[in-house]
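>>> when you get a sec, could you give me coordinates for this:
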Amino acid sequence: MKCLASTLRTSLAAGALVIVAVMTMSPPARAFDGTYAPHGGTGVSLIGNNVNFTVVEANQTFDCKQFDLSGSVLDPDLSRPFGTSAATWDQIVASGCFNPTMGDTTFDQASTWGLAITGPEVGSVSPAAITDVAIFVEMNACSFNISGEMSGDFDDATGVFTPTGSTLTISDDPAGYLCPIIGLDRGLSIQVSGPLVISGLTITNP
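Reported below is the predicted structural model:
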């Protein structure tokens, strides 16, 4: 009986230490959290200056001097799982867009875009994705649609969103006789670069 009582006391003490260790973990270290909360007013904007869209396989670039979106924070201060939207953008102002071969180009938003945080914040930087991207691009005798999403890192201390990857593609058969001349075709991949700044939004991992 003494051996059994001693073993029981030892097990209880070990269990108590585990509970104390878990309780003293900082919130980001708790694997079971898996959530984040966006903070700010209802309005959130994405400001882009000299943003570059490159059709990789065709080596065609489209530069926009101004590429701005505005929208709303979704349920500010409420926690949600990683990958769930923090904000949506439904208005775009794109101007000064130009292709070296085709000249002036227009970019029209064709969907409501989203912003989702996809993993825990490290310092002030969170992995993020700009989702549900759809754009109608039109220039002289050539037009096409772009769709997909952009992954990146969002630093809520500076507001900078740095693109790190893209699933954007030309999502339909380009229309117009000049499209094949410059090598544009359905399925070609598109990379995005240039300074993108998100204002009106900060992130915490509850």
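>>> contacts and neighbour counts: CA atoms only from here.
Will do.
>>> residue contacts, the residue most central in space within the chain?
Within the chain, one residue has its C-alpha closest to the average C-alpha position: by CA atoms, centre = their mean, that is Ala129, at 2.0 Å. Counting by CA atoms under 8 Å, 6 or more residues apart in numbering, Ala129 makes contact with Leu115, Ala116, Ile117, Thr118, Glu149, Met150, Ser151, Gly152.
>>> spatially nearest residue to it, not counting backbone neighbours?
Distance criterion CA to CA, 6 or more residues apart in numbering; nearest residue to Ala129, sequence neighbours excluded, is Ser151 at 4.2 Å.
>>> pretty sure Leu178 is touching Ala141, no?
Yes: with contact defined as CA atoms under 8 Å, Leu178 counts as touching Ala141 (5.7 Å).
>>> check contacts around the residue nearest to Pro38 when sequence neighbours are not counted.
Setting aside the residues directly before and after it, Pro38 is nearest to Ile203 in space (CA to CA, 6+ apart), at 4.8 Å. Each residue near Ile203 by CA under 8 Å, 6+ apart is listed here: Tyr36, Ala37, Pro38, His39, Glu121, Asp156.
>>> the structure of the following sequence is requested for comparison with the preceding one:
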Amino acid sequence: MDRSARPAALALVRTYLATAVAAAALLVAGTAPAQAYTTYTPRGGPVTFVGTSISFTDIDAAQTFTCPTFNMSGSVINSGTSRSYGADAVTLGTLTSGGCSNPLSGPSTLNPSGTWTFAITGDATGGAWPARLKNVRLRMQAATCVFWITGVVNGQFNQSSGGFTPNTGPSGLKVAGGPDAPTGSMCLTLDIVADDNIGVGGYWQVSGLTITNP
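So this is what the prediction gives:
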């Protein structure tokens, strides 16, 4: 190439590269997801959670406890006030259960205790918000076996249907250890030990709660 033509050729190459970079940037900007929210606002109250086919399964021991009745009620915390994802939206101080049973041990007693809370944990997808029951604490007695279940229940809150459905598989609950570790001969028969993962089945129908962003 003639030395005198080199500057023009280099300028043409630079112009081409700049145009290509700009086009790529526009393409990325056009396909990037919308900015996610970081906060949400709960409204309503009083709030009720009415359980349908609620069950607790010790996944490691393959033992399931079904509870025909498992309901909760409470109130929205600072209705109409925005808060970060994961911060509590609802406090659930009234917890009732009954009729629980296990195929091996028979009728069982499940006593929820303390004050549970409910929170939205992220942006909605297809009308369903990732959500979580927190501060969960349950005392289970199956014949001579007594054990505690503690932790959280991760799931999805569908605003249209009003249902909170726990995620499939480990829910975030475990069999407690330490002073609340399983005791009683039936625990050996059921093979329930501390730190077992608990899955939660069924769903709760939620009323008195609406969620918006931000």
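>>> quantify their similarity with the TM-score.
Here the TM-score for the pair of chains, by TM-score structural alignment, normalised by the length of structure 1, is 0.81; 177 aligned residues with a CA RMSD of 1.5 Å.
>>> turn the contacts of Ala129 of structure 1 into a markdown table, columns for neighbour count and distance to Asp68 of structure 1.
Output for these, formatted as a markdown table (neighbours: other CA atoms under 10 Å; distance: CA to CA, whole Å):
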| residue | neighbour count | distance to Asp68 of structure 1 |
| --- | --- | --- |
| Leu115 | 22 | 14 |
| Ala116 | 22 | 18 |
| Ile117 | 28 | 20 |
| Thr118 | 21 | 23 |
| Glu149 | 19 | 17 |
| Met150 | 22 | 16 |
| Ser151 | 21 | 18 |
| Gly152 | 19 | 17 |
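>>> quick one: what's aligned to Thr112 of structure 1 in structure 2?
Using TM-score structural alignment, the partner of Thr112 of structure 1 in structure 2 is Thr115.
>>> how much space separates its match from Thr15 of structure 2?
Going from Thr115 of structure 2 to Thr15 of structure 2 by CA to CA, to the nearest Å gives 65 Å.
>>> quick one on the thing from earlier: who has more neighbours, Leu178 and Ala141 of structure 1?
In terms of neighbours (other CA atoms under 10 Å), Leu178 is the more surrounded of Leu178 of structure 1 and Ala141; the figures are 16 against 11.
>>> ok, how many other residues are close to Val90 of structure 2?
If we define neighbours as other CA under 10 Å, then Val90 of structure 2 has 26 of them.
>>> that one maps to what in structure 1?
In structure 1, Val90 of structure 2 lands on Ala87 (TM-score structural alignment).
>>> go on, Ile54 of structure 2?
That one, Ile54 of structure 2, aligns with Val51 by TM-score structural alignment.
>>> and its match, what helix or strand is that in?
Assigned by DSSP states H and E, Val51 of structure 1 falls within strand 43-55.
>>> the residue nearest to Pro38 of structure 1 maps to what in structure 2?
Using TM-score structural alignment, Ile203 of structure 1 lines up with Ile211 in structure 2.
>>> distance of the residue nearest to Ala129 of structure 1 relative to Leu168 of structure 1?
Ser151 of structure 1 sits 10 Å away from Leu168 of structure 1, going by CA to CA.
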